[in-house]
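1. Give me a 3D structure for the following:
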Amino acid sequence: MTPEDAVRHVVGTNPTFAVHEVVVRGVTLKAFKNIPPTVPGLLAAGWAQHGDGTLEYLAYEDEALTYADFTRAVYRMAHAMRDELGVRQGDRVAIAMRNYPELLTLLLAISSIGGVVVFVNAWWTTEELDYALRDSEAKIVFADGPRMERLEPLQAELGLTLVGVRDAEGRGAHDFTTLQQAARSEVAPDVAIDTDDDFAVMYSSGTTGHPKGVVQTHRGAVNAVFSWLMQSFVAPLVTPPDPGAPEPLRPSVLVVTPLFHVTATHPLFLLSLPAGAKITLMRKWDAEQAVRLIRDNYITRFLGVPTQSAELMQAARRMGERLPTLDYLGSGGAKRPGAQVAQLAEAFPNAGIATGWGMTETNALGIGMIGDDYIARPESAGKLHPPVQELRMLDDAGIDVPPGQIGEITVKSPANMRCYLNKPEATAEVLQDGWLRTGDLGVLDADGYVTILDRKKNIIIRGGENIACLDVEGALHRHPDVLEAAAFPVPDDRLGEVVGAAVQLKTGATLTQADMAAFLQEHIASFKIPAHLWVQHDVLDRGATDKIDRRAIRTACLDNQKVKV
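-> Here you go, the predicted model:
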């Protein structure tokens, strides 16, 4: 079948993927009709796919949990949070830690009692944590050791209840382990959660300097999950397996990107529940360790930023490994260099090399492709994932542009965010009659493939991390010798982009890159600190409206027209 025929067949014959029209906040949308209405409903929906709970589900270093173990842990923590911490429906509860198994338990436990998960970037400084916690009004924070240290100065002023996890146990008002032991039940809490209730707040860098809290609903998350799940039913209709081919391995996922980003939470963790997939967490990215984990644990699915795909390939070559169990090698968070696609296909011949484009604002749902399509179009982002999304390419006036012309990628689906938290003007700017104006510019061809060309937003994507130029500039302006600053992306072979900055200094002042980095450590996360610095005493270039001309400044700096330190 063609992909389009296969989608129609699955939607028309498999009740799980039946689609109907719904009205959400006054907007008519296409949505799945028979899927679980909420995120915690995914846990029960996956029971049979995980051997009625008997299969190993979650692995981390030398720890392992069956699906039944994990389910009990989720429900015990849900009851403990309600009974011991007083969490009620609609309360926002923050999670601040590295990729520990407890993070996954907490995500489902919070949502099981109708709470709203606030994902905190584990790299943020105390200053950045302060902003997010004030903005979200989360009063309970589960944190590991490094995050606990940064949160403690905020505890009294913000009235926080800090709960220690792993190396932070004994430092907060409560401990994760003690709460679980105090739980009075390990069955699903009886809470009526509406599909359009808020599920989570995820912070995404924007052009306003401070990150924006993207409010995701249960409907949005589960519709995204089942859009991806449907691909596993469509694929064998498009490319049937060879006669006599062995049964495919059980899906098994290696999580290598932070779980406070949609790339890891949604198409990996949340999808693993109904897909019957095992989850393996890495404590810290290490390419050779990733090769060993994939080889020894029969991992089938890898999704990381392009840098990680490239490093995995290099490590596998050094180690003489072909990783035959890999059937999916995806990229998210940033665009993979086109030249890398064929190299990955040669290095991992059993894997479908894939690319994807999505946003925090779309619950990661968006555009993608895999295999021969991608090899033939390595610069493209792919096609819109069916069947609940709609796509338009718009000019600045909101008018559709024809195929082949540059337009702003604009999507409509139940997976779109509800709003930006506490930012009605920013919400109204991007959400219009259910259509989300993404800020990404691209071209749609006659066959439905989208090629992304540029970003309207002033965002630097460093190894999949979005960095707002204004966020960096705001921190630079705190330096007593800096009069003005402009941040911009600088190409980098490993990370795709890193942060560069040009600054105007006070007369007679000097500033080295090392001094600047040391100063910024207290104000912004380390990944946001400029790797390259250009200094001058003249005013920075300005445009016709007397605003800083970031593009002209960047060009001058990269062309060595200005002094780099």
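2. contacts, neighbours, all on C-alpha from now
-> Fine.
3. Let me see the ranges of the strands in the stretch 1-150 of the chain.
-> Under the criterion DSSP state E, counting those that start in this stretch, the stretch 1-150 of the chain contains strands at 19-24, 27-32, 56-60, 63-66, 92-96, 116-119, 140-143.
4. and the last one, what other elements does it pack with?
-> Strand 140-143 makes packing contacts with strand 92-96, strand 161-164 when contacts are defined by 3 or more C-alpha pairs under 8 Å, 6 or more residues apart in numbering; DSSP states H and E.
5. which one of those lies closest to Phe233?
-> When these are compared by C-alpha to C-alpha, strand 92-96 sits nearest Phe233, at 34.1 Å.
6. For the closest one, list every residue counted as buried.
-> Using 16 or more other C-alpha atoms under 10 Å as the burial criterion, the residues of strand 92-96 that qualify are 92-96.
7. quick revisit: dump the helices and strands packed on strand 140-143 into CSV; add distance to Gly332 as well.
-> As requested, those are exported to CSV (distance: least, C-alpha to C-alpha, whole Å):
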stretch, distance to Gly332
strand 92-96, 22
strand 161-164, 31
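8. Turn the strands of the stretch 1-150 of the chain into a markdown table, including distance to Pro491.
-> Converted to a markdown table, the strands of the stretch 1-150 of the chain look like this (distance: least, C-alpha to C-alpha, whole Å):
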| stretch | distance to Pro491 |
| --- | --- |
| strand 19-24 | 41 |
| strand 27-32 | 40 |
| strand 56-60 | 34 |
| strand 63-66 | 39 |
| strand 92-96 | 30 |
| strand 116-119 | 29 |
| strand 140-143 | 34 |
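9. Second chain to compare with the first, below:
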Amino acid sequence: MHTDGSGWQTRLGPDMAARYAGDGRWQNIPLAESAGQCARDYPDRTAVADDSGGLTFQQLWNQALRLAATLRDHGLQPGSVVSFQLPNWRETLVINLACAIGRFVCNPIVPIYRDAELSFILANSKARVLFIPDRFRSIDYLEMIQRLRPNLPHLEHVVLVRAEADGVASYASWVDRPAPLEPFTRADPDAVKLLLYTSGTTGNPKGVLHSHNTLRAEVQAVTDFWGLSRDDVLLMPSPVTHITGYLYALELPFLQGTKTVLMERWEASAALDAIQRHQASFSIGATPFLVELVAEVDRRGIQLPSLRLYGSGGAPVPPEVVKRAYAVLPNCKTFRIYGSSEAPTISLGIAQGDPAEWGAKTDGLIFNHEVRIVDPASGVPLATGLAGEITARGPEVMLGYTDPSDTEAAFDADGYFHTGDLGYIDENGYITVTGRMKDLIIRGGENISPKEIEDLLHQHPAIQEAAVVAFPHARMGETPCAYVVLRPGRELDFPGLLAYLESARLARQKFPERMFVVDDLPRTATGKVLKHVLKARAATEDCQDAPRLLAQA
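-> Model prediction:
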């Protein structure tokens, strides 16, 4: 393990740096350098637009420089963690760039997270600053952080964005200041820049570490493969607190001056209007976004001539969804992409054959990664066409997790990251993902840990045992389904279950949308719950044929 200048432990070593810098895939250009160049070359060009306004590259640079100075004035050092839990607002680009300028570590946090998730992330990351809205949708963020703050000794500053409150710092006041006189030191391109938490089946999220070099390698690969230029316009409906939104909305614009249009919340009609208004040429989003956009275009009976690329991933993308997109949007190349926070976009789309056919049947061409399919039990590489665990190595793969033991467990001796996903590679280099080794539920692109829900259910006084599995959902791809065994003489209905989870302050997107009360759970001889049996049962049991089914989404 390597320790960078700020104390972060990563897997970066001299051989790894020499390999990727030597072949040019690590360009050793920190984000602040690219952003400053864009401000000089395209000062009046719009960098980002959202529902309430926009910023030019010069305005964005000026605000980020001032915010970086304020953070420095408040005692932050290189490597200090700056968190934000915000919707897709243009201020997120300023915060991310300010972190790059000041050599701080940026930590985006998903807006739907509530007490349990937020407290863990802030404590684990030792974040010193947190940017939040006052309220967004139904969540009172200020009230939530005030509940949690007594147990977060490292959190020194909470900053309200687009709001003000007595005794709380405001984003506007932190940005509205004279330009700093003292220059900032150039960032080490191999230093940790991004800390992004991703939920797994073990319950607590894992902190993923990326550097300037790994992030730039990713957006450079996308730019090259898709043939993007500064004349392209990105519509970003995915949260910028996810790896997809973060990479393409907060990092990619500075590669060559590309404009980004942010959507605060997803609505198909609003997305269509934004594409027309801004002449958006490409977009990346989860399956529900593509399904609903295509339906809205079809309903209106119009064309979107500017939209030429749409990459879909984050949740299973049925072949019929891609085929339907080509039927309704014949000028738009639609394709599935595959990746994760740890190894972004292992595949990037279609480069040969009929785009509609290949886009529907595969997850795309492997690009900028070395991928091995290995036997899950032995780790031995498998022949072309055989399904096994997907492992990947490349310049975009993370530097590691915050916990070095997690890093050691995730990589093999050759430096390949073990994704936990199952799939195969065909003779043309296209990858198809067939499933997941773990039980992760992916709801509209959001990873949900069954164990996290199970742990809460097991605390309910009426529940003796619980198992949570994925249940197919037409719009979201998957949603949680709970199987519970009740204690003798106890009762529990579905509204009671939901009320309990609400009182536990679990994010509502993680609430089960189906619940079965059963006498026992199917198990192996060693006592392990057979979740694949429960998952198959949940997908096939009919409401009318299941008298003990208490609720259905």
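10. After superposition, what is the TM-score?
-> Structural agreement between the two chains, given as a TM-score (TM-score structural alignment, normalised by the length of the second structure), stands at 0.89; 522 aligned residues with a C-alpha RMSD of 2.2 Å.
11. quick one on the thing from earlier: closest to Pro337 of the first structure out of the strands of the stretch 1-150 of the first structure?
-> strand 116-119 (29.4 Å).
12. Onto which residues of the second structure does the closest one map?
-> Aligned by TM-score structural alignment, strand 116-119 of the first structure falls on residues 105-108 of the second structure.
13. The residue of the first structure most remote from its centre: which element?
-> What lies farthest from the middle of the first structure is Gly508; by C-alpha atoms, centre = their mean that is 43.8 Å. Assigned by DSSP states H and E, Gly508 of the first structure belongs to no helix or strand.
14. Give the equivalent position in the second structure for it.
-> Using TM-score structural alignment, the partner of Gly508 of the first structure in the second structure is Gly489.
15. what are the ranges of the helices in the stretch 151-300 of the second structure?
-> With helices called from DSSP state H, counting those that start in this stretch, the stretch 151-300 of the second structure shows them at 171-175, 212-226, 243-245, 253-256, 268-278, 287-300.
16. would you list those helices in CSV and tack on mean neighbour count and distance to Ala470 of the second structure?
-> As requested, these are exported to CSV (neighbours: other C-alpha atoms under 10 Å; distance: least, C-alpha to C-alpha, whole Å):
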stretch, mean neighbour count, distance to Ala470 of the second structure
helix 171-175, 17, 40
helix 212-226, 21, 30
helix 243-245, 22, 22
helix 253-256, 22, 36
helix 268-278, 17, 25
helix 287-300, 18, 16
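17. Tell me which of those helices lies nearest to Tyr42 of the second structure.
-> The closest of these to Tyr42 of the second structure is helix 253-256. By C-alpha to C-alpha, the value is 9.6 Å.
18. now the closest one: which residue numbers in the first structure?
-> Going by TM-score structural alignment: helix 253-256 of the second structure matches residues 272-275.
19. contact partners of that stretch?
-> For stretch 272-275 of the first structure, the surrounding residues in contact (C-alpha atoms under 8 Å, 6 or more residues apart in numbering) are 42-43, 45-47, 49, 229, 251, 253, 278-279.
20. Leu329 of the second structure maps to what in the first structure?
-> Matched by TM-score structural alignment, Leu329 of the second structure corresponds to Phe348 in the first structure.
21. burial measure for that match, as a count.
-> 23 (other C-alpha atoms under 10 Å).
22. Just give me the residue right at the centre of the second structure.
-> Note on the second structure: the residue nearest the mean C-alpha position is His242, at 2.4 Å, using C-alpha atoms, centre = their mean.
23. give me every residue that touches the counterpart of that one in the first structure.
-> Alignment note: His242 of the second structure maps to His261 in the first structure; criterion TM-score structural alignment. For His261 of the first structure, the contact set (C-alpha under 8 Å, 6+ apart) comprises 202, 360.
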